[in-house]
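A.B. asks: generate coordinates for the sequence data below:
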Amino acid sequence: MGMGQRPRPSGRRPPGGGAASPRSLPPRCSPGSAPRGGKSSEKKRSFEELLLTPEEMAILDQNETPDITKISSPKWHPLHSYVLALQIPLMDRLLDSGVDINLLDKDGFTPLHKAVIGKKEAVISHLLRRGANPHVRDRDGATPLHYAVQVGALQTVKLLIKNRVDVNVADNDGWTPLHLAIQSRNRDIAKILLVNGADKTRRTKDGRTALDISLCFGRDFKSYDLAKLVKLVPANRKM
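C.D. replies: Predicted coordinates for the structure are as follows:
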């Protein structure tokens, strides 16, 4: 999916130095050819590492009040850094001084995008309570919901749905959150999306449905289980 720079499976431009497009399938998706990404060693890294350089990570880990100015520019505003550092009081000081809660960085990420990618649940809830827009797309068309699915954050997916995000929103390559959930082989998230109205008939720009993607993994039990889930849950079902 062209999601701006997402934590990666595959290859688009990395945001701020490390993350890339969250979804990627082989050029020819046939049974037995699994999508790249999935359980790659890169995905095992913390998502802060995909957004920050090792030097910036060291600054962030220094103490309870890291020198944020050293990791904020020219990539992004200090607000984004406070999000990654879980510095909610400092975030609030900036917001109370008039800083835009939906401020974009150079990759089109809002603070909410960053919080979702970093799996900062307390920050995500706080930003949403303060009015953060969960519908903003990055420059590849990816919303926070796309990223929540990509990083496997089930509770964040539920929270975003509760905040009335569109479960069928597609990025610039036509990938919806359901396509990503199936590509990530995350049955629990796929089910949540389906029962909340995800359209299993939607196709990516290269013509793949969620079922097509589930069949790219071969014939192991998990692939069968995903395909069965997609087939059994009625399209556009709402609960």
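
A.B. asks: rest of the way, CA atoms for contacts and neighbours
C.D. replies: Will do.

A.B. asks: pull the longest helix from the protein.
C.D. replies: helix 221-232 (DSSP state H).

A.B. asks: please spell out which residues along that one are buried.
C.D. replies: Ser223, Leu226, Ala227, Leu229, Val230 (16 or more other Cα atoms under 10 Å).

A.B. asks: now Pro78. Nearest residue, chain neighbours left out?
C.D. replies: Ser72 (5.1 Å; Cα to Cα, 6 or more residues apart in numbering).

A.B. asks: neighbours around that neighbour, how many?
C.D. replies: Counted with other Cα atoms under 10 Å, the neighbours of Ser72 add up to 17.

A.B. asks: this one as well, want them side by side:
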Amino acid sequence: MTNFVLKNSYLHGFSTFVPLPAPNSILFGTSTSKVLVSSRQGSVGLSVTDKQLIKVRFCAVESKQEALLQTQMGEWEDPDDGSGSEYDDDDDDDEEGEVKENDLDFESDWEEERSGIGAAASGDAATTISKYEEDLLKEVEQLLEPEEREILNQNATPNLGKISTAKWRPLQTLTLSMQIRYMDMLLDGGLDIDSVDKDGLTALHKAIIGKKEAVISHLLRKGANPHVKDGDGATPLHYAVQVGAMQSVKLLIKYNVDVNVVDNEGWTPLHIAIQSRNRDIAKVLLINGADKSRKTKDGKTALDMSLCYGRDFKSYDLAKLLKILPVE
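C.D. replies: A predicted model of the protein is given here:
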């Protein structure tokens, strides 16, 4: 490890003194990274100009600031004053061997120290959170009125009946706000993952409507039914097509949903893709077995719908797609 000690606007630690680029500051680094350490009123600031991993320790010793720098590069670059480097090629070759040798020791020391610091930080964080929770509990109990404390005591475990309506279901609300941790708490407490609101929408329906990709994947892994229909007979695939969520469409197909499923009006996901003029999703559906000959209850095929928008490029593009796919 190289020690750099700040004294009177000069940097010690090398064979020569290097004038600082600004009062009470140190510029050091490599050809790929530069670090500016500045001293001001007993504190040391650090600015890193790229993502190079640099580990710096600071300690204040009376009127001087000491920065202990460890990097994997190990080379010194003069402050950029417009002149060339004072080191010649031979010196660089010699230093390269030293750097490689030092790198081995550095990585070993760093990994060992990082493990220790990580474990200590984890323990400190847990202690801090625990202390915060204790303090918060005491503070809230002091703030609550007697009747409010009684409500809290009666609901030591979640009481969903008191925080639900036919329209506003906790699981659906948490789904749209992406509160996965609290969703799992409800599910672990016995809540049906496919429970519906007054419109027949499950949490999976809601997640797809809100295009919450992470929640969609989580619900499917937890066992949510990808085939469930809402009050109008629409499945999660219908909604994924409607909102243009390509990744959700592909994910649901991987879960073996029926690409030709119909709602109460006889609409398939392909009908909705054409209505929304989404060529890419229509193509995915056709490639995965969508039946373009299916008719709605009023007798319209997907091709009929594509021609209802009039004579424009998109209409022709969709019509061509429906005529040539799937390839026999």
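
A.B. asks: quick one: TM-score?
C.D. replies: After superposition, the two chains reach a TM-score of 0.68 (TM-score structural alignment, normalised by the length of the first structure), with 169 aligned residues with a Cα RMSD of 1.8 Å.

A.B. asks: which part of the first structure matches stretch 279-297 of the second structure?
C.D. replies: Stretch 279-297 of the second structure lines up with residues 187-205 of the first structure when matched by TM-score structural alignment.

A.B. asks: other residues contacting the matching stretch?
C.D. replies: Identification of contacts with stretch 187-205 of the first structure by Cα atoms under 8 Å, 6 or more residues apart in numbering yields 149, 152, 154, 157-158, 161, 167-168, 173-178, 181-182, 209-211, 226, 229-230, 233, 235-239.

A.B. asks: need the counterpart of Gln247 of the second structure in the first structure.
C.D. replies: Using TM-score structural alignment as the criterion, Gln247 of the second structure maps onto Gln155 of the first structure.

A.B. asks: check which helix or strand covers its match.
C.D. replies: helix 154-162 (DSSP states H and E).

A.B. asks: and the next helix or strand after that helix against the second structure, how far off on average?
C.D. replies: Next along the chain after helix 154-162 of the first structure, taking DSSP H and E as the criterion, comes helix 177-183. Aligned to the second structure and superposed, helix 177-183 of the first structure gives a mean residue distance of 0.2 Å (mean Cα distance after the TM-score superposition for the first structure).

A.B. asks: now find how far off-centre stretch 201-208 of the second structure is within its chain.
C.D. replies: Mean C-alpha position of stretch 201-208 of the second structure versus that of the full chain (Cα atoms, centre = their mean, to the nearest Å) differs by 21 Å.

A.B. asks: what range in the first structure matches it?
C.D. replies: Stretch 201-208 of the second structure corresponds to residues 109-116 of the first structure when matched by TM-score structural alignment.

A.B. asks: would you mark the buried spots in the host helix or strand of Ile213 of the first structure?
C.D. replies: Ile213 of the first structure belongs to helix 210-214 when assigned by DSSP H and E. For helix 210-214 of the first structure, a neighbour-count test (16+ other Cα under 10 Å) marks Ala210, Leu211, Asp212, Ile213, Ser214 as buried.

A.B. asks: what lies in contact with the match of stretch 201-208 of the second structure?
C.D. replies: 4, 79-80, 83-84, 101-104, 121, 123-124, 127, 132-134, 136-138, 143-144, 147-148, 156.

A.B. asks: same question, stretch 308-315 of the second structure
C.D. replies: By Cα under 8 Å, 6+ apart, the residues outside stretch 308-315 of the second structure that reach it are Arg277, Ser306, Leu307.

A.B. asks: endpoints of stretch 164-175 of the first structure, how far apart?
C.D. replies: 19 Å (Cα to Cα, to the nearest Å).

A.B. asks: buried sites along that stretch?
C.D. replies: Applying 16+ other Cα under 10 Å to stretch 164-175 of the first structure flags Val165, Asp166, Val167, Asn168, Val169, Ala170, Asp171, Asn172, Asp173, Gly174, Trp175 as buried.

A.B. asks: just checking the distance from that stretch to the centre of its chain.
C.D. replies: On Cα atoms, centre = their mean, the centre of stretch 164-175 of the first structure falls 12 Å from that of its chain.

A.B. asks: any idea what sits nearest the residue nearest to the spatial centre of the first structure, other than its immediate chain neighbours?
C.D. replies: Among the residues of the first structure, the one closest to the centroid is Tyr147, at 0.7 Å (Cα atoms, centre = their mean). Among residues not flanking Tyr147 of the first structure along the chain, Ile117 sits closest, at 6.0 Å (Cα to Cα, 6+ apart).

A.B. asks: distance check, that neighbour against Asp220 of the first structure.
C.D. replies: Applying Cα to Cα to Ile117 of the first structure and Asp220 of the first structure gives a distance of 29 Å.

A.B. asks: then Ala227 of the first structure?
C.D. replies: With Cα to Cα as the criterion, Ala227 of the first structure and Asp220 of the first structure are 11 Å apart.

A.B. asks: again with Lys205 of the first structure
C.D. replies: Lys205 of the first structure is 27 Å from Asp220 of the first structure, by Cα to Cα.
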